[in-house]
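> Build me a model from this:
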Amino acid sequence: MKTISNRNFLTISFALLIVLNLFLLGVLWFTRMQGPAPPFPPNQNHRPRDAGDIIARRLKLSNQQRIEFHKIREEHVRRTRHLMDQIHHLKEEILIESFAPNSDTARIAILAGEISEKQEDFELFLSKHFLELKKICTPKQRLMLKDIFNDVMERNKPPKFHPHKPAPPKRF
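Model prediction:
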């Protein structure tokens, strides 16, 4: 008699645990389906991390070097932002032209040529920026600056393509 009641107790307990588990999984699933979680509130304790400040700190620039560095950086940002805006606008025009009822491939080619000219200007401004930064640095700082830019280039390198592995899903 005792075995039957123990067996019934275990069976009922097991069934209740399964039902409770399914209920909790359902709750989690439905709450997740309500949309993404709200973004974290902005951190009020710290100001946003500026790449220029990080580089200046890593290079241990003197006050005079910092002033020159920030002048050079502001000019670089001003010039490149304008170029990047122009490139973005040209790419939008290509997209619009590509989806027009009667796409003009000659116009698309002209726009692509304009983008390549702007990209060339961007790369030249970037090289000039590196040369100007190099001028204000000591030899030791130049090596550190080179390491910083190599790190950035490594992090921003496109992923390698492996034909035997599927490509990661794109995020839109």
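> When you work out contacts or count neighbours from here on, use the C-alpha atoms and nothing else.
OK.
> now the helices for the protein?
Secondary structure of the chain (DSSP state H): helices at 2-32, 51-59, 63-98, 105-136, 139-155.
> Buried residues of the shortest one, list them for me.
Residues of helix 51-59 classed as buried under the neighbour-count rule (16 or more other Cα atoms under 10 Å) are 55, 56, 59.
> Next: the first one.
Burial within helix 2-32, assessed by neighbour count using 16+ other Cα under 10 Å, is assigned to no residue.
> Please compute how far stretch 69-77 lies from its chain's middle.
How far stretch 69-77 lies from its chain's middle: 22 Å, per Cα atoms, centre = their mean, to the nearest Å.
> quick one: contacts of that stretch?
If you take Cα atoms under 8 Å, 6 or more residues apart in numbering as the criterion, stretch 69-77 is touched by 52, 56, 125, 126, 129, 132, 133, 136.
> Before we compare anything, build this one as well:
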Amino acid sequence: MKKYGWIIGILAVMNIVLLGIVWFGKPPHSGGQELTKFVEQNLKFTAEQSKQYDVLIGEHRKRIQEINEQTKEAKQAFFQLIAVPADTAKEKALTEQLAKLAIEKEMVTLNHFRKVRNSICTAEQKVLLDKLIDQVLERMSPQNHPPRPLQGIGGDPQAPPPPPRF
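Below you'll find the model as predicted:
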């Protein structure tokens, strides 16, 4: 019996660690702040530039959230069409709306970085941003976000809320 005591002790510790992971989960998603710091550090922004950058980021995020909400609504309307007879005119209109929203989202992001480059960056920082932009866009990519948990019809009240998407 004595030799099983240490095995039981290890199992008890593993259970406590596992319960801690389940109860407390991962820390909140901070990808936006990490990306902000990444840009600020790599471009070596001054305190004043960081303040200006924060304002531009706030404007960008607000507009992207608006577009994401419009996209969500358009997708819901589009996929509600499965329950009704085919209506190619309505399908075409909704797919065109989705395409316009996708284009608008990309244009908002392009114009955001143009503003950062042209209104905040020095000549040296512009060169750095031009080299860094691919890495920034990769970090902004939705593929870098964890998938949202499936919650079933009506959602599961016990499930944590899904992480925000930016």
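> The equivalent of residue 83 of the second structure over in the first structure and residue 93 of the first structure: what is the separation?
When the first structure is aligned by TM-score structural alignment, residue 83 of the second structure is paired with residue 100. Distance, residue 100 of the first structure to residue 93 of the first structure, using Cα to Cα, to the nearest Å: 10 Å.
> cool, residue 122 of the first structure as well?
19 Å.
> Which one's more surrounded, those two?
residue 122 (20 against 15; other Cα atoms under 10 Å).
> Could you dump the helices of the first structure into TSV with distance to residue 38 of the first structure added?
Output for the helices of the first structure, formatted as TSV (distance: least, Cα to Cα, whole Å):
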stretch	distance to residue 38 of the first structure
helix 2-32	12
helix 51-59	27
helix 63-98	29
helix 105-136	37
helix 139-155	28
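> closest one to residue 172 of the first structure among those helices?
helix 63-98 (16.5 Å; Cα to Cα).
> Tell me the buried residues in the closest one?
65-66, 68-69, 72-73, 76, 80, 83, 86-87, 90-91, 94, 97.
> tell me the angle of it relative to helix 51-59?
Taking axes from the mean of the first three to the mean of the last three Cα atoms, to 10 degrees, one finds that helix 63-98 of the first structure is oriented at 140 degrees with respect to helix 51-59.
> List the contacts of the residue mapped onto residue 108 of the second structure from the first structure.
Matched to the first structure by TM-score structural alignment, residue 108 of the second structure sits across from residue 125. Contacts for residue 125 of the first structure (Cα under 8 Å, 6+ apart) come out as 76, 79, 80.
> and residue 141 of the first structure, what pairs with it in the second structure?
By TM-score structural alignment, residue 141 of the first structure lines up with residue 125.
> Spatially, what comes nearest to that match if we skip its sequence neighbours?
The spatially closest residue to residue 125 of the second structure, leaving aside those adjacent along the chain, is residue 43, at 5.5 Å (Cα to Cα, 6 or more residues apart in numbering).
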